[in-house]
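Visitor: Sequence and predicted structure, then a few things I'm wondering about:
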Amino acid sequence: MVPTGLVGAADESVAGTADGAWPGDSSVTVADGSGVFGKNLSGLAFESPDVLWAVKNGPGTLYRLQQDGGTWAPDGEGHALHYSDGEGDPDAEGVVATADGLFAATERDNGNEDASSQKILRFDPTSSSDSLNATGEWDLTSDLPESDPNTGIEGITWVPDSYLVSHGFRDEHSGAAYDPSAYPNHGSGLYLVGLESNGGVYAYALDLAGSGYTRVATVDTGLPAVMELEFEPETGHLWSVCDDTCEGQSKVLDVNDQGAFAVTATYDRPGEMSNYNNEGFAIGPQSMCANGHKPVVWADDDNDDDHALRSGTLPCAAE
């Protein structure tokens, strides 16, 4: 059954009935040093082949990671995150790097764990400060389905307008083909967030000059919970990733003939990877391809065996 208010993959398999094995290597390797992050590492995003961003949900922390001898290591102690007023401890669950800045998705303020606070926050990634105040803040709480404070937004990604327009993406707000010019100051793409509470994905045009937003689309992933989202520009795939709740299953969505994101493939986790509490997932850019494969990285919120990062592969997109 499709959760109330969700559209898309009504006939796709549900968690536990995968269509196929992981398309990359079945093996994974540890990708961080022992005891570097501890628990709560929750979101990942590549900025470039040399830079991988990570966020911790408690305390809210942003890390800039670089490769160090085959593993990823922070280039400092990390940045403590705060809301735009300089207060609070955002429960940062997801992160994405775009041309408009670095954006984090949060589901609550750790200082008030009994209240849902589902927000997108923008931060200045060039700052050298140990503590970062959000330079932009969009409160989606009233627009999203009501969720327990700890089962709200878990993942965020960004999809460029160029892809959406070329694939005939439909704007559910206007009821017509998506027209970027209808949303002044939104930048050059839409921000998609995924919810743990119902497995839904919600696409927004953000007013980057203020705090306004418009929901453009609502998508069902076929998963009971979404822990991470990742748009793969080389293929146009939208990856929706679940954690140990769904045995580490992932679903791939593409824009269909009706202009909506719909599930086109379902994959198990890599065969040799344990059922970790993976809440973060990032796909390396095409420039990282070697021998037909490119790297992917998972973040384990539980820091099993004293490691939070593990790496694997996916096939490179055709040139």
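Guide: Nice, thanks for sending it over. Numbering: from 1, shown residues only.
Visitor: use CA for all of it now, contacts and neighbours both
Guide: Will do.
Visitor: Which helix or which strand is home to L62?
Guide: Using DSSP states H and E, L62 sits within strand 60-68.
Visitor: Can you name the next helix or strand after that strand?
Guide: Next helix or strand after strand 60-68 toward the C-terminus (DSSP H and E): strand 71-74.
Visitor: about what we covered before: how far does the strand holding L62 sit from the chain's center?
Guide: Between the centre of strand 60-68 and the centre of its chain there are 16 Å (C-alpha atoms, centre = their mean, to the nearest Å).
Visitor: Name the residues of that strand that are buried.
Guide: Going by neighbour count (16 or more other C-alpha atoms under 10 Å), the buried part of strand 60-68 is G60, T61, L62, Y63, R64, L65, Q66, Q67.
Visitor: And stretch 248-259, by the same measure?
Guide: The neighbour-count check on stretch 248-259 (16+ other C-alpha under 10 Å) flags G248, Q249, S250, K251, V252, L253, D254, V255, N256, G259 as buried.
Visitor: And the contacts of the helix or strand that contains W138?
Guide: Here W138, judged by DSSP H and E, is contained in strand 136-139. Contact with strand 136-139 is made by 83-84, 117-123, 206, 208, 210-213, as judged by C-alpha atoms under 8 Å, 6 or more residues apart in numbering.
Visitor: want to compare, so here's the second one:
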Amino acid sequence: MLAHQRALPRRGKIRVTVALSVLALAAGAGAAHAAPTAAPAAATPAAATPKATAWPGGSKVSIADDAGVFGSNLSGVSYESPSVLWAVKNGPSTLYRLVQDGSKWRPDTTNGWSEGKALHYADGSGDPDAEGVVVTPDGVFTSTERDNDNGDTSKPAVLRYAVSGSGKALNATGEWDLTSDLPSVEPNKGLEAIAWVPDSALTAHKFRDEHTKAAYNPASYPNHGTGLYFVGLEANGKVYAYALDQSGSKYTRVATIDSGFPAVMDLEYEPATGHLWAECDNTCKGRTTTLDVNATGAFAVTAQYDRPSGMANYNNEGFAIAPQSTCANGTKQVVWSDDDNDDNHALRTGTLACK
């Protein structure tokens, strides 16, 4: 988030991890188009969030970028592979392709990525306030709060980008404006987080579709790709799962989920465990939760973790977990992005136990 756009003092943001296990969640049924035909059902009261326990990895955290490379507003991160990490800045909206350089991550110097690439809406206009990023089989997707060129108006949306080529700017190749399907929020309290969960994992865990009120059936949503998109709303800490029509701008809300936090800053799906992680920034002392599909087919919070003891309470708005193939000595890397660029650094790494 851009500090000068905040009407109130700056708040930290949090990213949440969600595992496929237990969240007794709201039954919010969105329609299969931009405007819902019926109001979402009232939320089912969520079970109490488990008490926070120690971070399930190493206590040490290391700086993972060179000083001054990104500045403030680096808001989301997502692994493409063990050696490629995507990061997004919310203002001015910029997408970075990062590659490993020893123990650090640096911008790729090929194909025009040295300074990152400016992001725009599909028609080439605007400066979408991109807060979250995720790499999927359908492309690179961002969750956005508003158009920074019209910063007083909320515009929660998901944008898709094709990242091949050497141009200096990217126009969205897909746009899903979720404004009419979500609660009305302030321009700076919108979609902070995004994750993608494959259909195969959802059906294996008997995930329940709150739109059809039956077991999730991917065939019910033509052209949605091979998974669902989970987005987190900062204003209320809720996570919303959507089937996005990849051939147009239609969408269907499939679930409404309680992250366990009053605000959510990032989401990360971990294939090895089936967890959907949710992260909250310094607003929640840098804690994370995991969510899993429970016996009723709903996502529910299964654990809450403190940040590593060796990390200060930074404004970490981004959170990503390295692929399971990188496990060594029982751990794998995790990356946090600090929106405030504390001590002139925006990226830090730590470890998470492999399970």
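Guide: That came through fine. Since the structure is predicted, the reported quantities are computational estimates derived from the model, not experimental observations.
Visitor: So which of the buried residues of stretch 248-259 of structure 1 sit within strands?
Guide: Counting by DSSP state E, the buried residues of stretch 248-259 of structure 1 place S250, K251, V252, L253, D254, V255 in strands.
Visitor: Now the last one. Nearest residue, chain neighbours left out?
Guide: If I follow you right, that is V255 of structure 1. F261 (4.3 Å; C-alpha to C-alpha, 6 or more residues apart in numbering).
Visitor: What is the equivalent residue in structure 2 for that neighbour?
Guide: F261 of structure 1 maps onto F299 in structure 2 when the alignment is built from TM-score structural alignment.
Visitor: and L164 of structure 1, what element?
Guide: Assigned by DSSP H and E, L164 of structure 1 belongs to helix 161-166.
Visitor: For that helix, which outside residues touch it?
Guide: Contacts of helix 161-166 of structure 1 (C-alpha under 8 Å, 6+ apart): A177, Y178, D179, P180, S188, G189, L190, G236.
Visitor: The helix or strand just after it packs against which elements?
Guide: Once helix 161-166 of structure 1 ends, the next helix or strand along the chain (criterion: DSSP H and E) is strand 170-171. Applying 3 or more C-alpha pairs under 8 Å, 6 or more residues apart in numbering; DSSP states H and E, we find strand 170-171 of structure 1 packed against strand 176-177, strand 213-220.
Visitor: Show where strand 170-171 of structure 1 falls in structure 2, residue numbers please.
Guide: With TM-score structural alignment as the criterion, strand 170-171 of structure 1 aligns to 208-209.
Visitor: Strands of the stretch 151-300 of structure 1, residue ranges please.
Guide: Along the stretch 151-300 of structure 1, counting by DSSP state E, counting those that start in this stretch, strands occupy 153-160, 170-171, 176-177, 189-195, 200-206, 213-220, 228-232, 237-241, 250-255, 261-267, 278-283, 293-300.
Visitor: What residues in structure 2 pair up with the first one?
Guide: When strand 153-160 of structure 1 is aligned against structure 2 using TM-score structural alignment, it corresponds to residues 191-198.
Visitor: what's the mean deviation for that stretch versus structure 1?
Guide: Here the mean offset of stretch 191-198 of structure 2 against structure 1 after fitting is 0.3 Å, by mean C-alpha distance after the TM-score superposition for structure 1.
Visitor: Give me the contacts around that stretch.
Guide: Applying C-alpha under 8 Å, 6+ apart, the contact partners of stretch 191-198 of structure 2 are 15, 76, 131-134, 136, 142-145, 156-157, 226-234, 264-269, 317.
Visitor: Stretch 94-101 of structure 2 now?
Guide: Stretch 94-101 of structure 2 is contacted by residues 83-89, 105-108, 113, 115-119, 130 when judged by C-alpha under 8 Å, 6+ apart.
Visitor: Where in structure 1 does that stretch fall?
Guide: Under TM-score structural alignment, the match for stretch 94-101 of structure 2 is residues 61-68.
Visitor: Kindly confirm my reading that G111 of structure 1 is in a helix.
Guide: Yes: counting by DSSP: H, G, I helix; E, B strand; the rest coil, G111 of structure 1 is found in a helix.
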